[in-house]
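**Student:** Here is the input, now give the coordinates:
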Amino acid sequence: MAIMTKPALRTRILAARRALTEPRRAAETRSLQTQVTALAAGVGTLGAYIPAGSEPGAAPDAVPLLDGLLGVRILVPIARTGQPMQWAEYRPGELIAAPFGLREPPPPWLAPESIAEATVLLVPALAVDRSGNRLGRGAGFYDRALPLAAAGALLVAVIRDDELLDEIPAEPHDVPMTHALTPGRGLVVLGMTQPT
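**Tutor:** Below you'll find the predicted structure:
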């Protein structure tokens, strides 16, 4: 069976996310919140993002996946068209409206290279495959930012359970994820040969 194109996959996944019931979305958020808290334990700096729209963990007035983390420095992205992604320290309750319908911390912002300080990076994704290929929204912000991550950093795509696929089309500039984090499966190691 042929794999779907990236645009077709995006359309299918976004439609499925929009169709989720509120109770199911809330249950998945609670599960991810617990797992992110465990994953961040002992981490000095965590790279993360502010979920928006139908992304797993999105909430209108809070950031459930990050708000409960204590003792962890959290860096979140600042995305602007035509510029490398910058980063800012996340503090609950201090977000402002940003381009693309996102929320972000107010300035001052940090240089693109500051992401190398994070040992774990939570990366938004529409899907990821077992080889680590990530399907994003297609703007390329993370494809340009992730090569600046520290060698050995965990690159964790945050997705729903059914968004872990067998295969996604990949391009040479795509940066592979090392792990996926899903509400039901937890932290899944990617890129390893799967048993047949």
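**Student:** use CA for all of it now, contacts and neighbours both
**Tutor:** Noted.
**Student:** Next up, the contacts around R17.
**Tutor:** Contact analysis of R17 by CA atoms under 8 Å, 6 or more residues apart in numbering lists S54, E55.
**Student:** ok, now how distant is R134 from A125?
**Tutor:** Remark: distance between R134 and A125 (CA to CA, to the nearest Å) = 6 Å.
**Student:** How about A149?
**Tutor:** 17 Å.
**Student:** Common neighbours of R134 and A125, please.
**Tutor:** In contact with both R134 and A125: A157, using CA under 8 Å, 6+ apart.
**Student:** quick one more, to check against the first:
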Amino acid sequence: MTDGPESQKRALRAELRERRRIRTATEREREAAAITQHLVDLASDLGSRSIAAYLSTPEEPGTRDFLSWACGQGIRVLLPVSRADGLLDWAPYDGEQEDEDLMGMPTPTTELLGPIAINDVDLILVPAASVDRSGMRLGWGRGYFDKTLGSMENCPPVYAVIFDDELVDSVPSERHDQRVDGVVTPSGIVALQP
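**Tutor:** All right, here's what the predicted structure looks like:
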């Protein structure tokens, strides 16, 4: 086995999955409340009227309370639905029923929009395993968000939602990996520069 970026990524992802798995329910609740407030602040500061985001799973930093808030404020929320070809479709989120896409990720049950629906949003929130201080994002290895962000002509601000210990000095990267503009963690909002 080589020690190239792909094997380094696999090892780091395994470590990060384990760290997330052993977080206590109390830690998760406290961190989710802080992240929600910071996401509200970010969306408010940017004057966001349309957001592309994702429904967090139980081990991810929580986005659900924020998405409920956004829907209640009349902010249009689009959520990703993975496709077999490696692209993402998008669906409006109404804060109600959920289903699972082909990758087992939670998705809305509303109408499916095509991949270009994301072009009309003014903030994108993405999941990440880790992000470094230059904004390089380490995803979970499927490449959906890298393909989406890499294909956008006029990309709005992109923020990854991570735990505090997942903002690091450097992450292994490859040519196709995409940077983010900042991160939202339980401690706050951090803008990042390449």
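**Student:** Report the TM-score for the pair.
**Tutor:** TM-score for the superposed chains, counting by TM-score structural alignment, normalised by the length of structure 2: 0.89, backed by 185 aligned residues with a CA RMSD of 1.7 Å.
**Student:** out of R134 and A125 of structure 1, which sits in the busier spot?
**Tutor:** Remark: of R134 of structure 1 and A125, R134 carries more neighbours, 28 against 20, as counted by other CA atoms under 10 Å.
**Student:** Give the equivalent position in structure 2 for N133 of structure 1.
**Tutor:** Using TM-score structural alignment, the equivalent of N133 of structure 1 in structure 2 is M136.
**Student:** neighbours of the residue mapped onto T37 of structure 1 from structure 2, just the number please.
**Tutor:** Taking TM-score structural alignment, T37 of structure 1 has V40 as its aligned residue in structure 2. Residues within reach of V40 of structure 2, counting by other CA under 10 Å, total 17.
**Student:** Spell out the secondary structure type for V40 of structure 2.
**Tutor:** Following DSSP: H, G, I helix; E, B strand; the rest coil, we place V40 of structure 2 in the helix state.
**Student:** what residues are up against it?
**Tutor:** Counting by CA under 8 Å, 6+ apart, V40 of structure 2 has contacts F66, W69, A70.
**Student:** Now the helix or strand in which the first one is found: buried residues?
**Tutor:** By that I understand F66 of structure 2. According to DSSP states H and E, F66 of structure 2 maps onto helix 64-72. Judged by neighbour count using 16 or more other CA atoms under 10 Å, the buried positions of helix 64-72 of structure 2 are R64, D65, F66, L67, S68, A70, C71.
**Student:** possible to save those residues as a markdown table with distance to A191 of structure 2?
**Tutor:** Converted to a markdown table, the buried residues of helix 64-72 of structure 2 look like this (distance: CA to CA, whole Å):
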| residue | distance to A191 of structure 2 |
| --- | --- |
| R64 | 22 |
| D65 | 22 |
| F66 | 19 |
| L67 | 21 |
| S68 | 24 |
| A70 | 21 |
| C71 | 25 |
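**Student:** What's the match for A160 of structure 2 in structure 1?
**Tutor:** Applying TM-score structural alignment, one finds that A160 of structure 2 aligns to A157 in structure 1.
**Student:** can I assume that match is in contact with L122?
**Tutor:** Yes. A157 of structure 1 lies in contact with L122 (CA atoms under 8 Å); the separation is 6.0 Å.
**Student:** quick one, which of these two is more surrounded?
**Tutor:** Ranked by neighbour count (other CA under 10 Å), A157 of structure 1 and L122 place A157 first, with 29 against 21.
**Student:** Which helix or strand contains the more buried one?
**Tutor:** With DSSP H and E as the criterion, the answer for A157 of structure 1 is strand 154-158.
**Student:** what's the next secondary structure element after that strand?
**Tutor:** Using DSSP H and E, the first helix or strand after strand 154-158 of structure 1 is strand 164-165.
**Student:** And that next one against structure 2, how far off on average?
**Tutor:** Compared with structure 2 after fitting, strand 164-165 of structure 1 has a mean deviation of 0.4 Å; criterion: mean CA distance after the TM-score superposition for structure 1.
**Student:** Run through the residues that contact A88 of structure 1.
**Tutor:** Contacts of A88 of structure 1 by CA under 8 Å, 6+ apart are L75, V76, P77, I78, E104, P105, P107, P108, W109, L110.
**Student:** Check whether the third one sits in a helix, strand or coil.
**Tutor:** Recorded secondary structure, P77 of structure 1: strand (three-state DSSP).
**Student:** how about it, what's its match in structure 2?
**Tutor:** In structure 2, the residue matched to P77 of structure 1 (TM-score structural alignment) is P80.
**Student:** For that match, grab the count of nearby residues.
**Tutor:** P80 of structure 2 has 29 neighbouring residues, counting by other CA under 10 Å.
**Student:** isn't it right next to G86, touching?
**Tutor:** No. Look at P80 of structure 2 against G86 with CA under 8 Å: they stay out of range, at 11.7 Å.
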